[in-house]
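Asks: Let me see the structure of the following:
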Amino acid sequence: MERKSLVVVFSILVLLLAAQEVVVKTEAKTCEKPSKYFSGGCVGTTGNTQCGYLCRRGEHLLSGACKGLKCVCTYAC
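Replies: Now for the predicted structure:
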């Protein structure tokens, strides 16, 4: 009886380890484009916050950030 339980436990461990190896994480490639809705200069923390908000909510993209004086949105490509 004890040997059967060891075999079952060992089999479960092997299955768990095998399943863990099968899972492969892939990162989506991201691209950038200027925001369609952001107007004015992208300056300071407020500009960066507005830029991110407009990219996420207004344009339904991943994120946005100020690059120079322009608001640039990131999206999965």
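Asks: from here on, contacts and neighbour counts on C-alpha atoms
Replies: Will do.
Asks: now stretch 27-42: how far from the chain's centre is it?
Replies: Centroid displacement of stretch 27-42 relative to its chain, using C-alpha atoms, centre = their mean, to the nearest Å, is 16 Å.
Asks: I'd like the structure of this one too, to check against the first:
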Amino acid sequence: MERKSLVVVFSILILLLAAQEVVVKAEAQTCEKPSKFFKGPCFSETGDPRCDVRCRRDEGLLSGFCKGLKCVCTYAC
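Replies: As a prediction, the model looks like this:
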């Protein structure tokens, strides 16, 4: 009886670890590219709302942020 319980617990642990690995691989990666529509310098390191709006609304991408003085958009790769 004790051996069966150990086998069941071990099997459940293996299934949980395998399921976790599948979830990690399924997450989308994000890539970056300069905005095509943002004009002028992008100043805010914490996030310029104008940059984010341009990337989301005008370019249909995930988000936008300032990197250096440029607006950079993120998208799923």
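Asks: May I have the TM-score of the superposed chains?
Replies: Comparison of the two superposed chains (TM-score structural alignment, normalised by the length of the first structure) gives a TM-score of 0.64, and 59 aligned residues with a C-alpha RMSD of 2.3 Å.
Asks: Report the separation between the closest residue to residue 36 of the first structure other than its chain neighbours and residue 33 of the first structure.
Replies: Leaving aside its sequence neighbours, residue 36 of the first structure sits nearest to residue 59 (C-alpha to C-alpha, 6 or more residues apart in numbering; 7.8 Å). Here the criterion is C-alpha to C-alpha, to the nearest Å. By it, residue 59 of the first structure lies 11 Å from residue 33 of the first structure.
Asks: The two: which is more packed in?
Replies: residue 59 (15 against 11; other C-alpha atoms under 10 Å).
Asks: tell me the contacts of the more buried one?
Replies: Each residue near residue 59 of the first structure by C-alpha atoms under 8 Å, 6 or more residues apart in numbering is listed here: 35, 36, 37.
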